[in-house]
Structures are given as C-alpha cells and as structure tokens.
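Enquirer: the following comprises the amino acid sequence and a computationally predicted model.
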Amino acid sequence: MRTDKFMKDLKISKKKPSYPISDRLNKYLTEYNRNSKITILYDDLLRFQGAITVYDKDDIDTLWVRVYFSEFDREEIDLSLKKVYSRLHSDGNVTANAYLNIDAIDYCTFGNSKPFRVKIRNIINDNYTYFYVKKADASRIYGLELEQMLSPYQLNFMVHGNTLIEEHIAGIPGDEFIKNNLPDCSEREKSQIAKEFVKFNERCMIRLLGDMRAYNYVIVPTHDFDHVVFKIRAIDFDQQCYEGKFKVYRPQFFKENLKLVQLVAKKFTQESIDQYKIEERSIVAKRMISYNDRIAQLLDCMVNDEISNTGNIELLKSKIYDHTLDLEFKKSKNMGEILKNALNFVKRNYEDMNTQDF
C-alpha cells in the first residue's frame, strides 16, 4: 500500500446531493421487507425548540447537539419513536413500550445526512441502545443493501417515504481507535488489524463505497479464547457510487488512515497483501453468487437510476478502465452500469480460477 502524496491531495466533493427513491427502488424495498409504515418522519424531528452542545468525556465538542421539544410535541414524539424501535428490532408489538424510555435525541449538522440519533433505554434493566432517523437518500440505501449482501455483516434498516431508520452499528470509531487503542495493541494484534484493513480496503473498492476516512468506519474487537479478533466495519454509506475519483473508493489513500497503511507496509510483503486481496475478492464473489437474484434486482434499480453526475461517471469509468483494461467499463452509461461491470469483473475472475485444474 502506498503512503505517497496522494494521501494529502485526495479530496471529495464537499456536498453530495440527496437523490430521491425511484419507483423501481421502492418496489425492491417493498419486496425485501425494507419498507415499513411508521408514525414519525424525519421532518417531524426538525420541530425541535432548541439544542445544547454534546461534549465527550474529555470536554471536546462531538459535533452533535441534544435537542428538546415542547412538552406537547415531546409526548407524541417519544411514543412514536418507541413504536419505531419496536418495528426495527421486533414485530412491532407495543406492549413493551411501557418499559422503554427515550433518554435523548441528538442532531448532527456535520456531513450530508444530518441524522438524528435516538437513545432508548429499558427502564427495568437499564440496558440502552441507539437508532438513527435520517433523510432517505437513494445512494445511501444502495450502500446499505450492498453492505448487507457483499460484506460479512447484517444490517437492519427500514424506509418510509423520505425517512430512513437505521440501527446503530456498535464499535470503536476508527479515528479514536487509531489514536487511543492502536499504540497499546500487541504486535500480533497489529498484524491482524493490518490484515483486516487490506481486506476492508479491497471490499470498499470492489463495491465502490467511498469516503472511508477513519471516522466513517468502526473497529470491532471480539474476544476469542486467548486473543482478540478485530474487524473493520463501515458505518457511513452516503458516498456509494457517487464520486468520480477512483481513489475515493480506496481507504488506503485517505491521510486519516495513514497509520494503518504504514502498519500494513511494516507487517506484510507485497505477496501477502496480494494474497489477502484475492481472499477478499473470492469471498465477495461467493456472496454475489449466493445473493444472485437479489443483487441482480438491486443492480437493475441502479442501472435505471440517477445517483451521480455526468462528470463523475465519465471520470470514474475512465479510471477503472485504466486499472482493469476491461472495455466494458468504457461502455458504461451511469454509475449503476459501472458497479455492475465491476462486480461482474470480480465474479468472472473467480469463476475462471475455479475452472482451472489443480
């Protein structure tokens, strides 16, 4: 992995427009049980009366503000959010609502989606979790669905009109982990993290998920017998198939990830890096085969949708052609076709390898 000037020069669009959900995508979401009737919409939460800044344990501004509502609105909003939680995590049965409490509603003005973060607590056992209320953006929904099918992780979300409800993805934010946890990791753990970063980098590139700077993914430690296993998981899907710069889809080129890139260079030879890339491509190809019909339907939605601009499309297909020398990319007319050709490229290579004699 390179640690050259491209890490300093790489920039993405300051503001990505929000794209509406097409009729075709809406039908897809209904078929796969992602559409759900809910009693509160994103715009309803914008009726807050005021807000206070949320600071972390070190008194640093988190860029979130805690909002508050009028007494009349708060009662209605709390009840609706409890119903949303029940639909998201259960069968929608409201009998448990009496034991739930909405502890906080936070709003973030940083980034494209401007989400609300809802903290909900079980008052009997004091366990709590979060979920997010966001504007429904077609790019993000495509990103969530591709994460569900092409990554090792399951995602729980639902859509209603212009509102997207997402479950919280638990983990240590990448920037915090790199700063506070990575220096204390053992050499064995650092090697394992480096391996995961190579695989994460490859997976993002294959499915064209952009802007994986350190604060847009989490690192999830899991204790396994006598050691800790680290996984890297994306948490922001706004930049799915939008940017024209190919490097935006490769986390290794963001300066925020420099320490992980340096770790990879320190721990692995190029042969090992190539091995882990091949492993990840094979895993993605296997997932494509297992989700064959569903991913074909999603790609059909993308091919018939507008989720980027002409300049980005022309630049990206040119850059990927330079990377692969596959003429299919030059024929691509939109981002959906570029992604479809990228996934087919990976799938063909996997199938060709599996037809060779041992």
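Expert: It's in. Residues are numbered from 1 along each chain as shown.

Enquirer: drop to CA atoms for contacts and neighbour counts, all remaining ones
Expert: OK.

Enquirer: and the next helix or strand past the helix or strand containing residue 201?
Expert: In this assignment (DSSP states H and E), residue 201 forms part of helix 187-207. With elements assigned by DSSP H and E, the helix or strand that comes after helix 187-207 is strand 217-224.

Enquirer: so which bits of that following strand are buried?
Expert: Judged by neighbour count using 16 or more other CA atoms under 10 Å, the buried positions of strand 217-224 are 217-220.

Enquirer: now, which of the residues you listed sits nearest residue 309?
Expert: Nearest to residue 309 among these, counting by CA to CA, is residue 217 at 25.7 Å.

Enquirer: ok, structure two:
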Amino acid sequence: MFEITSDNLQHLRPSRKKPFFPLNDRLHEYLVKHGREGKLPASYKDLLRFVYSRPLKDKNGRDTLWETVSYDSHEWEYLRESLVKLYAILKTEGDLSFVDHLDVARVDFCSFGNSQPFRIRIVNKLNDNYDHYYIKPADASRVYGLELEHLLSPDRITYLIHHETLVEEHIAGIPGDIFLQQHLQNPEFNPIRLAKEFVKFNERSFVRLLGDMRSYNFIVNVTPDIEDIQYRIRAIDFDQQSYEGRKNLYLPQFFKENYSFVQLAQQYLDKNSIAQYQTEERTMMAFRLVSARYRVKELLDIMHDDTISKPAKIHELREELAAHFKQPAYMRCNTMGQMVKTHLKQTLRKSLLLIPKTKSRFAD
C-alpha cells in the first residue's frame, strides 16, 4: 500500500485552479435545517474593500503568503463591529454579552489559496489571548467536504453559511510541512505513532474521497499520553472534495510533499500493522456512518444530483476505481455524489456488516 515510485511523485499534481460550484436550493435547505445557515453581519464581499495591504512575515522574518489588509476609517468602524459579532455567532450562537472586551486585532488575506480566504484575528482585551476564524466564498465542494468531515472523521467542525459567504472556525495544530521541518528531531518524537496516524489519515481521506491532502493542507496535533505522546492528523482544506479524476489524488501517500510521512510508515510498520490500522479506521468510520446515517443519507441524496466536478474527471475516476476494486458499480456513476455513495459502500461494507444490529442501508 505504501510503495511509491518517483514517477508517481513527479506527475501527481492536483488541478491548479478548481472552479467554484454554487450551492443549490436543496443544499441551502439542508444547511438551514441543521443550523449551518443564517444571517451574518459581514460578508466576503465586505472584506474585499480593503485599501492597502502589506506582506505578513512569521516570527523568523519569512514570508507567510498572507497579507495584512487595512480599510479606511469609516469602513473599518462598521466592519470591526460586524467581525466581532460574527465571532460571537460562530462561538456562542450569537450571545453578545461578552463582546465589549473583544476586538479585531488583524485581518489577513491570502491570494495564494484557491479560495482566497480572509483570516480574522480576534483578541481578548483583558488578557491579550487571541483566536482566529476564516471568511471565504461559499463553494459547494467545500461545504460537502466540511459536512463529511464533521460526520465521518473523529473531529467535529463548526462553520456557517450566508448566501455566498462561508465562515469557518480555525483548526488549531502544527501544519504538516512545518511539523516535518521542526519536530522530527525532537527527542520526544515517536515515529511509530506518527506513522500509524498517517496510515489512518490516508485511509480516511480515501474512503470519503477528499483530495489534495498535501502536507500544508493538514495539521498535526500532539497530545501527551500516559507515558508518551499521541498524534492526530486533521484536514484543514476541503476545496478538493470529490473533484479530481485520478484515484491517487485522494491518497495522501502519493504526494511528494508527504514523502517523509510515507518513509516513516515504510520504516516502522510492516504490512500486517498497516492493514490493521486501515481496518481500524474503516471500522470507526462505519460506526460514525451508522450513528449519523439519516443525516449522511440526506446529504448524499443532495450530493447525488449536484454538479461539483467536470464530466471528464468523473469518467476518469469511475474507471480507475472500477479497475482498482474490480467493481463495475462505479461505471454507473454519473456525478461525484454518486461516486462518493458507491465508494462508501465499497470501502465500508465489510465493517458495516460486522456492527451488531446494524440496519444501515449502506450495508445492503
């Protein structure tokens, strides 16, 4: 599973510019029903009215690819108040009783990312503690990705939609590329546990068809344990949910940016251990699927007829997955939503059948 050639690494590149896909009426209704959509005091377009920007450097003086933006005074007074209220809506469902001691410390913009996000830094004026959240254009691919992350991953995620604006919480952790640069030589570093977690993350991404999980699109959380430390890898970019046509673009192991993670798995894990961790992850995903089966079904029924990719990519992916699993059911998929549903059945069927008293239609 983790055997990689230089040819794979050289030619595996996601699409440079993925188009945005609008949210359809059924998806909006789903989001309203599940508390994901409502009126917000600021929009993505409001933030685009900045008048000046300057490059943002990290603490070592290196370029971060982000720019700190400024607004004229009249615009800023309205925007500052709206962004603080938006933070309250995201974190406390609109409880404004504490906003007087909150302020906007900085607004950053990234033109490098596909979604060209704004990052808002909120600071507590009483103790200088700060938090972040993001404002982006709403895109159906990303919304499906966020929902599938919330329902099928080990982690819950908070986000809100209003018309063409998407607001996401900040997912704290060490970016994967930074972790590789700065933490592999740490004397407390446990390569076996990180290799195990990468295998599970690789499996999780593939099962739900989340693409482009290069090291800077996921983070690593480090948690002290009884006598050691544990790792958790979390996706932080969901633009490439079920968009690409090549199967290997949904497997993080095939990106050259992740090669150090793959080397750890090859060095410290044998085939039986890798197979065990893959089965463990699929089993846990099956339990989550059964637990949220009605909401997952509702989401996939909407996704079933939605357009979130190009016909050529859909045809390419269904052919590769059909050949990989020797399963002709993929060839009947005409949308990426149909592909995700078929793929969940294919990859989780064995685990679903082992769950006692499961009546999930996904196991049929």
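Expert: Looks like it arrived, so ask away. Small disclaimer: the values here were computed from a predicted structure and weren't measured.

Enquirer: what TM-score do we get after superposing?
Expert: Here the TM-score for the pair of chains, by TM-score structural alignment, normalised by the length of the first structure, is 0.97; 354 aligned residues with a CA RMSD of 1.1 Å.

Enquirer: now the helices for the second structure?
Expert: 6-11, 25-33, 44-47, 73-92, 140-152, 176-182, 191-207, 259-268, 271-291, 293-304, 311-325, 336-354 (DSSP state H).

Enquirer: onto which residues of the first structure does the fourth one map?
Expert: Which is helix 73-92 of the second structure. Mapping helix 73-92 of the second structure onto the first structure (TM-score structural alignment) gives residues 71-90.

Enquirer: just the shortest one next, same as before
Expert: Using TM-score structural alignment, helix 44-47 of the second structure lines up with residues 42-45 of the first structure.

Enquirer: go on, the fifth one?
Expert: Applying TM-score structural alignment, one finds that helix 140-152 of the second structure aligns to the residue range 138-150 of the first structure.

Enquirer: and the counterpart of residue 122 of the second structure in the first structure, what is it in contact with?
Expert: Aligned by TM-score structural alignment, residue 122 of the second structure pairs with residue 120 of the first structure. Going by CA atoms under 8 Å, 6 or more residues apart in numbering, residue 120 of the first structure touches 82, 100-104, 128-130.

Enquirer: quick one on the thing from earlier: looking at the helices of the second structure, which is closest to residue 229 of the second structure?
Expert: The nearest among the helices of the second structure, by CA to CA, is helix 191-207 at 8.2 Å.

Enquirer: which strands or helices does the closest one pack on?
Expert: Under the contact criterion of 3 or more CA pairs under 8 Å, 6 or more residues apart in numbering; DSSP states H and E, helix 191-207 of the second structure touches strand 229-235, helix 259-268, helix 271-291, helix 336-354.

Enquirer: list the contacts of the shortest one.
Expert: For strand 229-235 of the second structure, contacts defined as CA under 8 Å, 6+ apart pick out 188-190, 193-194, 197-198, 201, 213, 217-224.

Enquirer: how close does it sit to the first structure?
Expert: Strand 229-235 of the second structure differs from its equivalent in the first structure by a mean of 0.8 Å after superposition (mean CA distance after the TM-score superposition for the first structure).

Enquirer: and the second one, by the same measure?
Expert: Between helix 259-268 of the second structure and the aligned residues of the first structure, the post-superposition mean distance stands at 0.4 Å (mean CA distance after the TM-score superposition for the first structure).

Enquirer: okay, the angle between that helix and helix 191-207?
Expert: Following axes from the mean of the first three to the mean of the last three CA atoms, to 10 degrees, one obtains 120 degrees for the angle between helix 259-268 of the second structure and helix 191-207.

Enquirer: my read: residue 246 of the first structure touches residue 320, true?
Expert: Yes - using CA atoms under 8 Å, residue 246 of the first structure is in contact with residue 320, at 6.9 Å.

Enquirer: on that earlier part again, what sits against the closest residue to the match of residue 122 of the second structure other than its chain neighbours?
Expert: Take residue 120 of the first structure and drop its neighbours on the chain: the residue closest to it by CA to CA, 6 or more residues apart in numbering is residue 102, 4.6 Å away. By CA under 8 Å, 6+ apart, residue 102 of the first structure lies in contact with 78, 81-82, 118-121.

Enquirer: counterpart of residue 102 of the first structure over in the second structure?
Expert: Using TM-score structural alignment, the partner of residue 102 of the first structure in the second structure is residue 104.

Enquirer: distance of the residue nearest to residue 331 of the second structure when sequence neighbours are not counted relative to residue 14 of the second structure?
Expert: With sequence-adjacent residues excluded and distances taken as CA to CA, 6+ apart, residue 331 of the second structure is closest to residue 318, at 5.6 Å. Going from residue 318 of the second structure to residue 14 of the second structure by CA to CA, to the nearest Å gives 17 Å.

Enquirer: picking that back up, on average, how far is the match of helix 44-47 of the second structure from the matching bit in the second structure?
Expert: Stretch 42-45 of the first structure sits 0.3 Å off on average (mean CA distance after the TM-score superposition for the first structure).

Enquirer: show me what counts as buried in that stretch.
Expert: So stretch 42-45 of the first structure, judged by 16+ other CA under 10 Å, has buried residues 42, 45.

Enquirer: for stretch 343-350 of the first structure, same thing?
Expert: 343, 345-347, 350.

Enquirer: okay if I get those as a markdown table plus distance to residue 301 of the first structure?
Expert: Converted to a markdown table, these look like this (distance: CA to CA, whole Å):
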| residue | distance to residue 301 of the first structure |
| --- | --- |
| 343 | 15 |
| 345 | 19 |
| 346 | 20 |
| 347 | 20 |
| 350 | 25 |
